[in-house]
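Colleague: this is a predicted model, with the sequence first.
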Amino acid sequence: MTSHVFTDTVIMFQRCARHTLRSRDTLTISLLMPVLVMMLFTYVFGGAIDVGGPYLDYVVPGIMLLCTGFGSSITATSVSTDMTKGSIDRFRTLPMFRQAVLAGHVAEGVVRNLAAIGIAVAAALVLGYRPHADPAAWLSASAVIALFVVAISWIAVALGLLAKNPEAAGGLTYAIMFIPYISSAFVQTATMPAWLRGFAEYQPATPVVETVRGLLNSTGIGNNAALALSWCFGLTIVGFSCASVIFSRLSRR
């Protein structure tokens, strides 16, 4: 049974990956847009923002989260397309693990987002980003980012199932793309008004980005790691549970 589930998931992942590779415009935007945003903040706004050090070193962890936000829109839209264009109806006639199609979308989203993050980090290194992390810190930071990507991918799948059409699915993910901007990803939360700072400090993006920033820049992470992991696991459970329930209800129609 376990091998059957794994095989079906791999097949669905390959299917989703082929669809993404065929949509070259969408793929190019999802991979390059974070780099353009990073350059915008670094060279246009960075000189006016005081973070106590090089702004590029500060902003790179935030760009990693931004990659996930951009990628979530593609995942949600792809899931909604499957639901509205009849693909799921065809899968129901096959002897396969029913949830494999959702797991395939998540796996493809994780690989695509991690690729976008890798490209953004490579571009940052070219621009002068010089993290002080040792291999263990890099591995830990990568693990936190990967967990966050998995969590957001499951949320995106649930939103894609909930949407009435692919256009609406893309719209529903705007909140995910917007969240990193209201966090410590681009500016210190202490510079925000009190009413906004409360939200910025107690939402998932801030502890995740502070953990990654602390690991890569060797500035300390405090209790942010525990908060980041709690948010990642909590969002994964919520996203997976909601996606499973919605998919089961839609499958019974």
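Modeller: Here it is on my side, so go on.

Colleague: all contacts plus neighbour counts: C-alpha atoms, from now on.
Modeller: Will do.

Colleague: isn't L114 up against A146?
Modeller: Yes. L114 is in contact with A146 according to Cα atoms under 8 Å; the separation is 7.3 Å.

Colleague: so between those two, which is more surrounded?
Modeller: Neighbour count, other Cα atoms under 10 Å: between L114 and A146, L114 has more, with 21 against 18.

Colleague: what helix or strand does that one sit in?
Modeller: When elements are assigned from DSSP states H and E, L114 belongs to helix 100-127.

Colleague: buried residues in that helix, which are they?
Modeller: For helix 100-127, the neighbour count (16 or more other Cα atoms under 10 Å) marks 100-114, 116-117, 119-121, 123-124 as buried.

Colleague: ok, second structure coming up, stack it against the first:
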Amino acid sequence: MNGIRAIGDTAVLTGRSLRHVLRSPDTIITTALMPIAMMLLFVYVFGGAVDIGSGAGSGSYATYLLPGILLITVASGIAYTAFRLFSDMQSGIVERFRSMPLARGAVLWSHVLTSLVAILISLAVVLGVSLAIGFRSTAGPAAWLAVAGILVLFALALTWVAVIPGLTATSVDGASAFSYPLIFLPFLSSAFVPTESMPGPVRWFAEHQPVTAIVDTLRDLLAEQPVGAETWGALAWCVGVLAVAYAAATTIFRRRAR
């Protein structure tokens, strides 16, 4: 019964949050706008000067670029998670929810699920634009499902990371600014150029940070290529970040409830 009640409470609060998002669709538009601008800039300005080699996913630069742009879209969207949660904390609505017979985790999960829906819509918009400018994939349904699964897992992990500043920040700017390093992390990865072209220390960092493993996995899946060991690394990074962020966020939320 407790599990059913928790699901029901989460559904009600998620519906409330989704209505707020639908009334302000500019958050979805803004989330998609920057990645689209980056994609157009790199494809039409820098694309002709970038040698992507003959590896998996090579072909048009738009095809090579898309996995990194999708991750940037996710990183752009989570800033609104922190902002919406911070706004609720400051307005006192969260305290009001705590005084009601609601499941303890429903408040946080409603914000996480709302952000996940908004991010998925933004990803669909970015994918549509990429198709218009030359992205093509030979992937079958199973590969596309795997791509969607990895993106959802990545989005969940970063969204739970965003919950932490949403609970602890003391200003709106502080709640949102944490996402900036995450947005620029793909620039130090294989998202835009092969890591082989990078100087020594930068190449080492690029090859051992999580974005490269995730980008390479998505690129292989979209090119219908056999996935390598980096796939397990990508999944391990996503699951690890998700577990740590979830534990930290729920602990902070419980302490603030005392």
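Modeller: Arrived safely, thanks for sending. As the structure is a prediction and not an experimental result, all values here were calculated from the model.

Colleague: in contact with I69 of structure 2, which residues?
Modeller: Contacts for I69 of structure 2 were tallied using Cα atoms under 8 Å, 6 or more residues apart in numbering; they are 35-36, 38-39, 191.

Colleague: closest to A162 of structure 2 among those residues?
Modeller: The nearest member of the contacts of I69 of structure 2 to A162 of structure 2, counting by Cα to Cα, is P35 at 18.9 Å.

Colleague: okay, and that closest one sits in which element?
Modeller: Element membership for P35 of structure 2 (DSSP H and E) is helix 26-41.

Colleague: what does G77 of structure 2 give?
Modeller: Take DSSP H and E as the rule and G77 of structure 2 turns out to sit in helix 61-91.

Colleague: where in structure 2 does stretch 221-240 of structure 1 fall?
Modeller: Using TM-score structural alignment, the residues of structure 2 aligned to stretch 221-240 of structure 1 are 227-246.

Colleague: now that stretch, how far from the centre of its chain.
Modeller: From the chain centre to the centre of stretch 227-246 of structure 2 is a distance of 13 Å (Cα atoms, centre = their mean, to the nearest Å).

Colleague: in structure 1, point out the residues matching the helix holding G77 of structure 2.
Modeller: Residues 55-85 of structure 1 are matched to helix 61-91 of structure 2 when aligned by TM-score structural alignment.

Colleague: name the residues of the matching stretch that are buried.
Modeller: Result for stretch 55-85 of structure 1 [16+ other Cα under 10 Å]: buried residues 55-83.

Colleague: same check on stretch 42-54 of structure 1?
Modeller: By neighbour count, with 16+ other Cα under 10 Å as the criterion, the buried positions of stretch 42-54 of structure 1 are 42, 46, 49, 54.

Colleague: now L167 of structure 2: closest residue in space, sequence neighbours ignored.
Modeller: Of all residues beyond its chain neighbours, the one nearest L167 of structure 2 is F86 (6.1 Å), with distances taken as Cα to Cα, 6 or more residues apart in numbering.

Colleague: let me fix that: A151 of structure 1
Modeller: Computed as Cα to Cα, 6+ apart, the closest residue to A151 of structure 1 that is not its neighbour in sequence is T236, at 4.1 Å.

Colleague: burial check on that neighbour, number of neighbours?
Modeller: A total of 21 residues lie near T236 of structure 1 under the criterion other Cα under 10 Å.

Colleague: hang on, it packs against V157?
Modeller: No. Because the distance of 11.0 Å does not satisfy Cα under 8 Å, T236 of structure 1 is recorded as not touching V157.

Colleague: closest to K164 of structure 1 among the buried residues of stretch 42-54 of structure 1?
Modeller: Distance ranking of these against K164 of structure 1, using Cα to Cα, places T42 first at 38.2 Å.

Colleague: under the alignment, what does that closest one map to in structure 2?
Modeller: Following TM-score structural alignment, the counterpart assigned to T42 of structure 1 within structure 2 is V43.

Colleague: hmm, its match is touching Y61, no?
Modeller: Yes. At 6.2 Å, V43 of structure 2 counts as touching Y61 under the criterion of Cα under 8 Å.

Colleague: quick check: closest non-adjacent residue to the aligned partner of A163 of structure 1 in structure 2.
Modeller: Under the alignment defined by TM-score structural alignment, A163 of structure 1 is paired with A169 of structure 2. Distances taken as Cα to Cα, 6+ apart put A175 closest to A169 of structure 2, at 5.2 Å, once the chain neighbours are dropped.

Colleague: go ahead and flag the most central residue of structure 1.
Modeller: The centre of structure 1 sits closest to T68, judged by Cα atoms, centre = their mean, with a distance of 2.5 Å.

Colleague: got a list of what it touches?
Modeller: T68 of structure 1 makes contact with 113, 149, 152, 177, according to Cα under 8 Å, 6+ apart.

Colleague: among those, name the ones in strands.
Modeller: In strands, defined here by DSSP state E, there are no members of the contacts of T68 of structure 1.

Colleague: which among those residues end up buried?
Modeller: 113, 149, 152, 177.
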